[in-house]
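Enquirer: Fold the following for me, if possible:
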Amino acid sequence: MITISTLYPLKFEPILKEKVWGGNKLNTLFQKEAIGEIGESWEISGVNENVSVVSNGSLKGKSLNWLLEVYKHKLVGRKVYRHFGNTFPLLFKLIDACEDLSVQVHPDDFLAKKRHNSFGKTEMWYILDVEKEGRLILGFNEKMSQKKYLKALSENRITEILKSEPVKKGDAFILKPGTVHAIGAGVLLAEIQQTSDITYRIYDWERPDTNGQMRQLHTDLALDAIDFNSSKTKLEFSEEKNIPLTIGTTDFFSVNKLILSQNYIRNFEVKTSFTVYMCLEGTAIIETDNYSEEIIKGQTILIPAQLTEIKFNTNSASFLEVYIP
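Expert: The predicted structure follows:
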């Protein structure tokens, strides 16, 4: 019989996704042991048919859904559990774009609930690596209306009205639902998002998928989802060592950056949710009263809400720190 005292920092088996636009950086930089052109590593997921499984400690082999059913608020926090129940609210990914991703848009909560009985998709991107001239597509390069958009679409000029933004390592962006977007070739990033796999594809570079078939476009569905007045998405933030600094906050999650050059104790008594760390650089040992776990570059770890304090043993490591406010 497993008791609540067995909760500890949890790592999960990566769920690797082969994509026509994928590359090999998840292998070469993050040791994901992938085979083929892997575009995505789902680090922690509660998405149906893609539910994460614990890879460490006494709970190894247990699914994230099982943990929620057994531990409830002890895993995610009382406020989070009251709102989301046995649905894990966030999805964590690493994405390697060897080629351009499709141009797409995601619905908000209202539209996603109405059409798909799903959450919408607010997301944040943090750039981990970028090749020369790497870029993102973020919104439109001119004042846009539905009429102008449909005209460009009908004339096969969609790429002419898209805004291309150069990026560098360490840049971060919040993408609200309705923002037309795509990840450009040569960009490796971490993605934090609401638990949703609803995507409306607008344009796919006239490229077949891994089976040689043209992927479906969702022109009509996308039309009602697009925000033609989407605002600035790039985040401005400072960096300082050995203190969590805010990168960005949405209604659904908050993200800090934590750069460590020495051992560090992180207290969670004022937080009301679980905390997730995505390791950007270096290595550390995360300790609790009765457990320790190594985390290295490219790995992700969940700190259950029941734990009120952890210690990082390191002389060089950096993390994204994610929680629900």
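Enquirer: from here on, contacts and neighbour counts on C-alpha atoms
Expert: Fine.
Enquirer: Run a quick neighbour tally on residue 62.
Expert: 15 (other Cα atoms under 10 Å).
Enquirer: ok, it touching residue 54?
Expert: Yes - the pair residue 62 and residue 54 passes the contact test of Cα atoms under 8 Å, sitting 5.5 Å apart.
Enquirer: residues contacting residue 227?
Expert: 177-180 (Cα atoms under 8 Å, 6 or more residues apart in numbering).
Enquirer: Any quick ChimeraX command for the buried ones out of these?
Expert: To isolate the buried ones among the contacts of residue 227 in ChimeraX, judged by 16 or more other Cα atoms under 10 Å, type:
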select :177,178,179,180
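Enquirer: Which parts of this structure are helices?
Expert: For the chain, the helices defined by DSSP state H cover 25-28, 64-71, 73-76, 78-84, 109-116, 146-154, 219-225.
Enquirer: looking at the ones you listed, which is buried most?
Expert: Scoring the helices of the chain by mean neighbour count under mean count of other Cα atoms under 10 Å gives helix 73-76 as the most buried, with a mean of 24.
Enquirer: That helix: how far from the chain's middle?
Expert: 20 Å (Cα atoms, centre = their mean, to the nearest Å).
Enquirer: How about stretch 88-107?
Expert: 8 Å.
Enquirer: repeat for stretch 71-89
Expert: With Cα atoms, centre = their mean, you get 19 Å for stretch 71-89.
Enquirer: contacts for it?
Expert: So stretch 71-89 is contacted by 4, 7, 45-46, 64-65, 67-69, 194-195, 272-274, 304-306, 324 (Cα under 8 Å, 6+ apart).
Enquirer: Filter those residues down to just the ones in strands.
Expert: Of the contacts of stretch 71-89, the ones assigned to strands by DSSP state E are 46, 194.
Enquirer: among the contacts of stretch 71-89, which ones are buried?
Expert: Among these, the ones that count as buried by 16+ other Cα under 10 Å are 7, 45-46, 64-65, 67-68, 194-195, 272-274, 304-306, 324.
Enquirer: Nearest to residue 297 among these?
Expert: Checking these against residue 297 with Cα to Cα, the nearest one is residue 45 at 19.2 Å.
Enquirer: And this one, please, so the two structures can be compared:
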Amino acid sequence: MNNTPKLYPLKFTPILKEKVWGGRKLATHLHKRGEGLLGESWEISGVRGAISEVSNGALKGKEITKLLIQYKEEIVGATIYKNFGNEFPLLFKFIDARETLSVQLHPNETLAKERHDSFGKTEMWYIMEAEPDADLILGFNKPMDLDTYTKELSENNLAAILHHEKVQKGDSFFIAPGTVHAIGAGVVLAEIQQTSDITYRIYDWDRPDINGKLRQLHIEEALDAIDYDKPDAKLSYSKEKDARVQLKSTPYFEVNTLQLTQDFIPDLSTISSFVVYMCVEGNTELHSEGFSEKLIKGETILVPASIRNIHFKTKGAKLLEIYIP
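Expert: I've put the predicted structure just below:
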């Protein structure tokens, strides 16, 4: 007799990360339960040392890696299981920046594999909230190459050559590996990225961490990892309602928006991977094969690859829909 529970849309317990630059909006605006300066809520993670656990239904308490061992392609899809095995390939976060984050970049696939035996880190952001005059740091404010960068660095001039881009709610940005970037103060965003925690920090505002110590910088490692060209980061997308609107397609993930004003049935028939929904505005209820789960702003749910029939009941919600093409 098979006692293995049938799969259903899965929620996970957020893994909350206290950060010196964090604030309280993850708790007050996104309903996270935690004290202190909360900078990040890891919604679904297979990163070693921070493995997500199911928070709903019959599989409550199970780690996502153990689910992969048990259910294999039923969770993630056959191709993805073949490529990644029991390693969950994406990391989903909500981030609250009370202060500007460190200026950083992430290595590409080749460098990450060579140096860290890790995936590279391609990521994207969706701005959920932005205070007036909030901005992001994206690349440089003048033409740059290795020699120019090294000269500016030697003169302690890095902060002066960074490009600041104003942001508002609804903006979205693609952060390719090598892009120098930082989330600015007053921004709350959703982040989708490859499963990797490799970061090269190049400037941290001379700010001590929560333990009162200056954080390590990775000046030398970053030199040949930086993409010195101007990044084409900001994404343009249609504001069409009650339809799937593509934000970005990469080999690592595809991200769409669903701006819903009424009940909606997404067509998952051509998608062979798991599908994750992040609620960035409003609230909805996901229904699937006799199962239902509420989703409010700041919550995330994973629809296993074995489930293709779902529908949303709502009077108003905005969702990010993410899967692997």
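Enquirer: Same list (the helices of structure 1) but as a markdown table, adding distance to residue 263 of structure 1.
Expert: Below are the helices of structure 1 laid out as a markdown table (distance: least, Cα to Cα, whole Å):
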| stretch | distance to residue 263 of structure 1 |
| --- | --- |
| helix 25-28 | 28 |
| helix 64-71 | 30 |
| helix 73-76 | 25 |
| helix 78-84 | 30 |
| helix 109-116 | 40 |
| helix 146-154 | 53 |
| helix 219-225 | 46 |
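Enquirer: Would you mind saying which of these lies nearest residue 130 of structure 1?
Expert: helix 25-28 (10.8 Å).
Enquirer: residues contacting the closest residue to residue 203 of structure 1 other than its chain neighbours?
Expert: Computed as Cα to Cα, 6 or more residues apart in numbering, the closest residue to residue 203 of structure 1 that is not its neighbour in sequence is residue 103, at 5.1 Å. By Cα under 8 Å, 6+ apart, residue 103 of structure 1 lies in contact with 137, 180-182, 201-204.
Enquirer: Repeat that for residue 241 of structure 2.
Expert: Per Cα under 8 Å, 6+ apart, neighbours of residue 241 of structure 2: 258-261.
Enquirer: Structure 1: which residue goes with that one?
Expert: Residue 241 of structure 2 maps onto residue 241 in structure 1, with residues paired by TM-score structural alignment.
Enquirer: and the gap between that match and residue 260 of structure 1?
Expert: 6 Å (Cα to Cα, to the nearest Å).
Enquirer: joint contacts of the two?
Expert: Counting by Cα under 8 Å, 6+ apart, nothing touches both residue 241 of structure 1 and residue 260.
Enquirer: The residue mapped onto residue 161 of structure 2 from structure 1: neighbour count?
Expert: In structure 1, the residue paired with residue 161 of structure 2 is residue 161, using TM-score structural alignment. When neighbours are defined as other Cα under 10 Å, residue 161 of structure 1 has 17 of them.
Enquirer: give the contact list for residue 161 of structure 1.
Expert: Taking Cα under 8 Å, 6+ apart, one finds 140-142, 152 in contact with residue 161 of structure 1.
Enquirer: filter those to the buried ones?
Expert: residue 140.
Enquirer: related to what we said a few turns ago, which of the contacts of residue 103 of structure 1 fall in strands?
Expert: Using DSSP E, the contacts of residue 103 of structure 1 in strands are 137, 181-182, 201-203.
Enquirer: As JSON lines, those with distance to residue 211 of structure 1 and neighbour count would be great.
Expert: Output for those, formatted as JSON lines (distance: Cα to Cα, whole Å; neighbours: other Cα atoms under 10 Å):
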{"residue": "137", "distance to residue 211 of structure 1": "26", "neighbour count": "22"}
{"residue": "181", "distance to residue 211 of structure 1": "24", "neighbour count": "23"}
{"residue": "182", "distance to residue 211 of structure 1": "22", "neighbour count": "23"}
{"residue": "201", "distance to residue 211 of structure 1": "18", "neighbour count": "22"}
{"residue": "202", "distance to residue 211 of structure 1": "20", "neighbour count": "22"}
{"residue": "203", "distance to residue 211 of structure 1": "18", "neighbour count": "21"}
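Enquirer: Farthest pair within those residues?
Expert: Among those, 137 and 201 lie farthest apart (Cα to Cα), at 13.6 Å.
Enquirer: Can you name the residues that contact residue 99 of structure 2?
Expert: 21-22, 184-186.
Enquirer: Neighbours of residue 291 of structure 2, how many?
Expert: 11.
Enquirer: so who does it touch?
Expert: By Cα under 8 Å, 6+ apart, the neighbours of residue 291 of structure 2 are residue 8.
Enquirer: Could you do the one 10 residues further on as well?
Expert: Taking Cα under 8 Å, 6+ apart as the criterion, residue 301 of structure 2 is in contact with 9-12, 276-278, 295.
Enquirer: Same check on residue 122 of structure 1?
Expert: 108, 174-177, 193-194, 250, 252.
Enquirer: which one is it nearest to, not counting chain neighbours?
Expert: For residue 122 of structure 1, the spatially nearest residue (Cα to Cα, 6+ apart) is residue 176, at 5.0 Å.
Enquirer: any idea how far stretch 189-208 of structure 2 is from the chain center?
Expert: 12 Å.
Enquirer: Report the aligned residue range of structure 1 for stretch 188-202 of structure 2.
Expert: Counting by TM-score structural alignment, stretch 188-202 of structure 2 sits on residues 188-202 of structure 1.
Enquirer: From one end of the matching stretch to the other, what's the distance?
Expert: Per Cα to Cα, the first residue of stretch 188-202 of structure 1 is 22 Å away from its last.
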